[in-house]
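In: just coords:
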């Protein structure tokens, strides 16, 4: 069996977990749980496969399992998206704009946020992202399309002076 080295993948796993959970502590717990699962199931990893996509799919599945177990905590998870302290004045206009984009991204439904994160932030192909999410390719593409449309709506509602330097990643328009 080839060396099962996950240290180089920790950044991607943490970013993806943070995107899913919207909370740093929960994200670290999720990554820990996923790494335990990955280690326990390391024999199922195909040496010809993509280690990062395999690990991201374990993070995704661990998150789904947690969500099913925490239905009573859904309201708390929705509120966790507002991590930034609103009382701290932004030193520059683009900082405010970036916070608005971040809030809009975190406000997307979990399925859309997850799909867009895997493709736009982690750089996975649509096929790899679909595999990591455990959904058909068409479903993933639909989720990404709806996420981009929602972000575009938010962008269109912003005064033109503030939006001329931001672009939705991977969107040709």
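Out: Received, thanks. All values reported here derive from a predicted model rather than from experimental measurement.
In: rest of the way, CA atoms for contacts and neighbours
Out: Will do.
In: which of the residues in stretch 116-135 are buried?
Out: By neighbour count, and taking 16 or more other CA atoms under 10 Å as the criterion, the buried residues in stretch 116-135 are 116-120, 122, 124, 126-133.
In: Which one of the residues you listed is nearest to residue 153?
Out: Sorting those by distance to residue 153 puts residue 116 at the head of the list, at 15.8 Å, by CA to CA.
In: before we go on, here's another structure to hold up against the first:
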């Protein structure tokens, strides 16, 4: 007979698949790898559903599992394929004239965020993309809250420099 944690995982898993895929895309930079990460995360979550504590946030528990799987893969492979930014951009883009400008901006932001080191990229996604508090992100990443704050400040600074150094970031005004 399943325990309540088991039941919570089984009934709540489907609601978090899209967010898990987005996080997998941030981690891996590849739509196919993101799908594989989501599948592995679902399998591990179901296998270990008895470890889920009812009353806690299922999405945070699932993100932690997904990140753990990713880190284990990175350690096992030592060398990953380079990030495929074009694939990530295509996966996040949608057809439609109304969304054309939004897609261009989203692609530019994605390109800049993907250029950040992995630790900064993960932190940016968890706090700004998924809305985790600094404390929640720190707990999930197993770092002090000050490290999360420092990573976010560093990411903002790097993104500001990238924006200033690219033609898109120039104001376009003639002197």
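Out: Structure received. Remember, it's a predicted structure, so these values are computed and weren't measured experimentally.
In: Name the surrounding residues that touch stretch 93-107 of the first structure.
Out: Contacts to stretch 93-107 of the first structure, defined as CA atoms under 8 Å, 6 or more residues apart in numbering, come from residues 19, 22, 81, 82, 90, 113, 151, 154, 162, 163.
In: could you check the distance from the equivalent of residue 38 of the second structure over in the first structure over to residue 112 of the first structure?
Out: Alignment of residue 38 of the second structure against the first structure is given by TM-score structural alignment, with residue 31 as its counterpart. Here residue 31 of the first structure is placed at a distance of 20 Å from residue 112 of the first structure (CA to CA, to the nearest Å).
In: Name the residue in these two with the higher neighbour count.
Out: A side-by-side neighbour count of residue 31 of the first structure and residue 112, using other CA atoms under 10 Å, places residue 31 first with 25 against 22.
In: Please, which helix or strand holds that one?
Out: Assigned by DSSP states H and E, residue 31 of the first structure belongs to helix 24-40.
In: got it, and residue 73 of the second structure?
Out: Assigned by DSSP H and E, residue 73 of the second structure belongs to helix 58-77.
In: now residue 8 of the second structure
Out: Here residue 8 of the second structure sits within helix 4-12, counting by DSSP H and E.
In: Residue 66 of the first structure and residue 37 of the first structure: what is the separation?
Out: Relative to residue 37 of the first structure, and taking CA to CA, residue 66 of the first structure is found at 13 Å.
In: can you count the residues close to residue 158 of the first structure?
Out: 13.
In: and it, what does it touch?
Out: The contact partners of residue 158 of the first structure, taken as CA under 8 Å, 6+ apart, number zero.
In: separation between the spatially most central residue of the second structure and residue 114 of the second structure?
Out: Central residue of the second structure (CA atoms, centre = their mean): residue 23, 2.9 Å from the mean position. The span separating residue 23 of the second structure from residue 114 of the second structure equals 12 Å under the rule CA to CA.
In: same deal with residue 68 of the second structure?
Out: For residue 68 of the second structure, the distance to residue 114 of the second structure equals 20 Å [CA to CA].
In: higher neighbour count, those two?
Out: Shown here are residue 68 of the second structure and residue 114; by other CA under 10 Å, residue 114 has more neighbours (22 against 15).
In: And that one, what's its match in the first structure?
Out: With TM-score structural alignment defining the correspondence, residue 114 of the second structure maps onto residue 106 in the first structure.
In: Work out the gap between the helix or strand that contains residue 109 of the second structure and the centre of the chain.
Out: Assignment of secondary structure by DSSP H and E places residue 109 of the second structure within helix 100-114. Shown here is helix 100-114 of the second structure, whose average C-alpha point lies 15 Å from the average C-alpha point of the whole chain (CA atoms, centre = their mean, to the nearest Å).
In: Same list as before, the contacts of stretch 93-107 of the first structure that is, but in a markdown table and with distance to residue 48 of the first structure and neighbour count included.
Out: Formatted as a markdown table, the contacts of stretch 93-107 of the first structure follow (distance: CA to CA, whole Å; neighbours: other CA atoms under 10 Å):
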| residue | distance to residue 48 of the first structure | neighbour count |
| --- | --- | --- |
| 19 | 28 | 22 |
| 22 | 32 | 20 |
| 81 | 37 | 18 |
| 82 | 40 | 15 |
| 90 | 47 | 12 |
| 113 | 29 | 22 |
| 151 | 36 | 19 |
| 154 | 41 | 14 |
| 162 | 46 | 13 |
| 163 | 43 | 15 |
